[in-house]
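**Student:** Just need the structure, nothing else, for what follows:
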Amino acid sequence: MSSGRAAVRFGAVLLMVGGVGVVSASTSYAGGTATITKQPWGTTAGGVAVDRYTLTNNGMRVKILTYGGILQSIEVPDRHGHRANVALGFNNLADYETKSPYFGCIIGRYGNRIAKGTFTLDGVTYHLPINNDPNSLHGGTVGFDKHVWAATPMRTRDGVALKLQFTSPDGDQGYPGELKTTVTYTLTRNHDILMDYVATTSKPTVVNLTNHNYWNLSGEGAGTIDNTKLQLNASRYTPVDATLIPTGAIDPVAGTPMDFRHATAIGARNRDSFGQLVIGRGYDHNWVLDRRDPTFRKLELAAKATDPASGRQLTIYTTEPGIQFYAGNFLDATLVGTSGHMYRQGDGFALETQHYPDSPNHANFPSTVLRPGQTYRTTTIYHLGVARHA
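**Tutor:** Modelled structure (predicted):
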């Protein structure tokens, strides 16, 4: 597939499901009322004011920072109706600026790793910051997670939304082209968090946007995720080298601890001696989703995670070809979260919908090239519910 064709076909679809309405603080629908409110949430070290928006519906509440587009809190009910925050994070801006391992943020320009911070496009070699030695990670030293985004509250026919916008200048973190990006979070009455990503560029470039929320369905600060049951709609994955860069191979999961085609407790095999798990200190890999639509236009099931104790269930749908499952292997009790509890190894997991890591350096991977005149579009849905049988 040519790079231009792949870029045009990055995504889908149904931006702002239900239709965008005028800017409003609330919207009513059959069965309840959704609201969106705003409050000041401090000032960055550079003197930029940050706001926190709170989106609510019938039983669910989501808090989003304009700093990094961070999902700071996601409160959802368990099987008994008791609500808890299931997103790891901090209760202050300073920790997000200085300590955060990408809690809840928008990742860009390029989610995941690029080998040795180098890629070549149209015969020109570009050099990116090395912030995950020896590679470049999540857009570089000052990625999209470290900027304050312009925010616009909106309403839809069945919920409320927050549109975030940021323009990355040509050459930012070594990437070519001025990239204009819009990320819209929509909270629906069905307990969906829709994430719609749109970007355009002034020069040929590479783009791979995602969100890096850390989940604990038992509740933030509740301890290990080992008992959480995970199912991935993927029969293949991309193995990595010693620096967590894909080797270029696409291997089957069958017969390995990478097989999550059936719901399996995260902790059941996370400490196995399987070579890939040794490299990553546990799970930190990209799975190749079993998509029926190869054009990446349609939303399809990517993952399902269930907490047996609370019954809370997270189901992810996406237009993307891959998903990175990270089991919180590098949390080391040095971070104190929103509720005042320390985060230890395996206290949260991330499921990042994405194109594959290091795609610009692998011709056999789906392309992440975006050219002037084309529009990057992807959509991911996080559905929060309660499992009938956990």
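
**Student:** contacts, neighbours, all on C-alpha from now
**Tutor:** Will do.

**Student:** Give me the neighbour count for Arg281.
**Tutor:** 17 (other CA atoms under 10 Å).

**Student:** same question, the one 10 residues further on
**Tutor:** Burial measure for Arg291: 20 neighbouring residues, criterion other CA under 10 Å.

**Student:** Please generate a structure for the following sequence too, so the two can be compared:
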Amino acid sequence: MEIKKALFGELEGRPVHAYELKNDRGISVTVLEYGCIINKIIVPDKNGKAENIVLGYDNLDGYLHGVPYFGAIIGRIAGRIAGASFELDGKTYKLSANENRNHLHGGFKGFNAVIWDSTPIEQDGAVGVKFTHISPDGEEGYPGNLDATVTYLLTNEQELKLSYQAHTDKKTIVNMTNHAYFNLSGDMKRDVRGHKLQIPSNRVLELGQETLPTGKTFDVTGTAFDFRNGRKIEDGTVSDHPQNVLVGNGYDHAFLLPETEKTIRLKDEESGRVLTVETDQPCVVVYTCNTMGNDEYEIRGRKPSDYLAVCLETQGVPDAIHHPEYPSVILEPGETYRAHTKWIFG
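**Tutor:** Down below sits the predicted model:
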């Protein structure tokens, strides 16, 4: 196993480093200090050809001026918070409204847009990086000094383990995730409409007109949202279900995961690549880049197109602070926020 550190760029006079993690079985993962971004994941196909399976940029400027969130850690809160405000113990906290009147993915300068401190990890059968960042009290409107840690660990068992921790000195809210954009065809040869996705979920959060949860859920049975036995992503792009149409003909939805089964699988038949996702989180947000073709930037020399990738964001339930029926995202002083997800490449 091997770990290499190299300069990736510079921001406001500070160097930004990239770590390349390699295991003994042909997989390499490149991660950045900026945003804890997963920049590349190189995985062999069924014929042994090694190619990249995530979207990203080859320089820091791309992340600063292109589409945000490629491969980044999202925080303090993943997803949208209605009205860019919430209440704790009778006090209202006003957050930055960076998507119309709502708060999205941590605000204007969320965890995706800061330089994290880094420490390389070398263990028997694994290499990785531990990232740390202190988000000060009041940043983007959130209460409390939040001490956050993100760890990536690549193993010889073909796993990339993602671990999140956080502590606060004041009651606050936390819900972190990684926003990797997967395309298992390798080097973006095809879009992901032909990818087969399997999710053990029978209920999905209903979305309203601002792509915010309404507080209701719907049964997936008989719809293009039923991935329990596996189905192609394309099914949602041609579906006339109002929820598919609402988000631009595809998916941008939180699938609730049962306590007894939280394993998600994504497969590209042509390349033979399979991604298995295991998590301890209550839901996965599936986003299929439904309107990416409208964007003007380039991704590693290619103009983006609709359905170029799929995001599988394992996390707490979106906007849970406004829906007490869902698992709490409140963190108290003296408590530890913990979340774990594992990606297995096959």
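
**Student:** Report the TM-score for the pair.
**Tutor:** Overlay of the two chains. TM-score (TM-score structural alignment, normalised by the length of structure 2): 0.97; 343 aligned residues with a CA RMSD of 1.0 Å.

**Student:** Just the helices from structure 1, written as ranges.
**Tutor:** Assigned by DSSP state H, the helices in structure 1 fall at 3-8, 93-98, 275-280.

**Student:** Let me have those helices in TSV, extended by distance to Ala309 of structure 1 and mean neighbour count.
**Tutor:** Listed next are these as TSV, based on distance: least, CA to CA, whole Å; neighbours: other CA atoms under 10 Å:
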stretch	distance to Ala309 of structure 1	mean neighbour count
helix 3-8	42	17
helix 93-98	30	16
helix 275-280	26	17
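
**Student:** Just put those in JSON lines and tack on distance to Ile250 of structure 1.
**Tutor:** Output for the helices of structure 1, formatted as JSON lines (distance: least, CA to CA, whole Å):
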{"stretch": "helix 3-8", "distance to Ile250 of structure 1": "19"}
{"stretch": "helix 93-98", "distance to Ile250 of structure 1": "35"}
{"stretch": "helix 275-280", "distance to Ile250 of structure 1": "13"}
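
**Student:** Strands of the stretch 151-300 of structure 1, start to end?
**Tutor:** 159-168, 179-188, 192-201, 205-206, 210-211, 214-215, 229-232, 236-238, 251-252, 264-265, 284-288, 300-306 (DSSP state E, counting those that start in this stretch).

**Student:** Following superposition onto structure 2, what is the mean distance for the second one?
**Tutor:** So that's strand 179-188 of structure 1. Following superposition, strand 179-188 of structure 1 is found to deviate from structure 2 by 0.3 Å on average (mean CA distance after the TM-score superposition for structure 1).

**Student:** do the same with the first one
**Tutor:** Superposing on structure 2 places strand 159-168 of structure 1 at an average distance of 0.5 Å from its equivalents, by mean CA distance after the TM-score superposition for structure 1.

**Student:** What are the contacting residues of that strand?
**Tutor:** With contact meaning CA atoms under 8 Å, 6 or more residues apart in numbering, strand 159-168 of structure 1 is reached by 26-29, 33-36, 55-57, 66, 69, 148-155, 178-189.

**Student:** Filter those residues down to the buried ones, PyMOL style.
**Tutor:** Those of these that count as buried under 16 or more other CA atoms under 10 Å are selected in PyMOL with:
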select buried, resi 26+27+28+33+34+35+36+55+56+57+66+69+148+149+150+151+153+154+155+178+179+181+182+183+184+185+186+187+188+189
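
**Student:** first vs last residue of stretch 164-176 of structure 1, how far apart are they?
**Tutor:** 22 Å (CA to CA, to the nearest Å).

**Student:** Stretch 109-126 of structure 2 now?
**Tutor:** Using CA to CA, one end of stretch 109-126 of structure 2 lies 32 Å from the other.

**Student:** Next: stretch 262-276 of structure 1.
**Tutor:** By CA to CA, one end of stretch 262-276 of structure 1 lies 20 Å from the other end.

**Student:** What span of structure 2 is it aligned with?
**Tutor:** Here stretch 262-276 of structure 1 aligns to structure 2 at residues 229-243, judged by TM-score structural alignment.

**Student:** what's the answer for stretch 6-15 of structure 1, then?
**Tutor:** Counting by TM-score structural alignment, stretch 6-15 of structure 1 pairs with no residue of structure 2.

**Student:** Name the residue most distant from the centre of structure 2?
**Tutor:** Gly90 (31.4 Å; CA atoms, centre = their mean).

**Student:** Could you find the counterpart of it in structure 1?
**Tutor:** Using TM-score structural alignment, Gly90 of structure 2 sits opposite Gly123 in structure 1.

**Student:** now do Thr341 of structure 2
**Tutor:** Checking TM-score structural alignment: Thr341 of structure 2 goes with Thr380.

**Student:** Asn59 is in contact with Val300 of structure 2, correct?
**Tutor:** Check again: residue 300 of structure 2 is Arg, not Val. No: judged on CA atoms under 8 Å, Arg300 of structure 2 makes no contact with Asn59 at a distance of 9.6 Å.

**Student:** Please say which of these two ends up with more neighbours.
**Tutor:** Arg300 (15 against 12).

**Student:** Kindly tell me how buried the residue nearest to that one when sequence neighbours are not counted is, as a neighbour count.
**Tutor:** Nearest residue to Arg300 of structure 2, sequence neighbours excluded (CA to CA, 6 or more residues apart in numbering): Tyr57, at 5.9 Å. Residues contacting Tyr57 of structure 2 under the criterion other CA under 10 Å number 18.

**Student:** Could you check how far Tyr57 of structure 2 is from Glu332 of structure 2?
**Tutor:** 37 Å.

**Student:** One more: Ala166 of structure 2?
**Tutor:** Distance of Ala166 of structure 2 to Glu332 of structure 2, computed by CA to CA: 10 Å.

**Student:** Just give me the match in structure 1 for Asp169 of structure 2.
**Tutor:** Using TM-score structural alignment, the partner of Asp169 of structure 2 in structure 1 is Ser202.

**Student:** From Gly111 of structure 1, how far off is that match?
**Tutor:** Where Gly111 of structure 1 is concerned, Ser202 of structure 1 sits at a distance of 20 Å (CA to CA).

**Student:** Trace Gly26 of structure 2 over to structure 1, please.
**Tutor:** Using TM-score structural alignment, the partner of Gly26 of structure 2 in structure 1 is Gly59.

**Student:** And its match, how close does it get to Gly32 of structure 1?
**Tutor:** From Gly59 of structure 1 over to Gly32 of structure 1 (counting by CA to CA), the distance is 10 Å.
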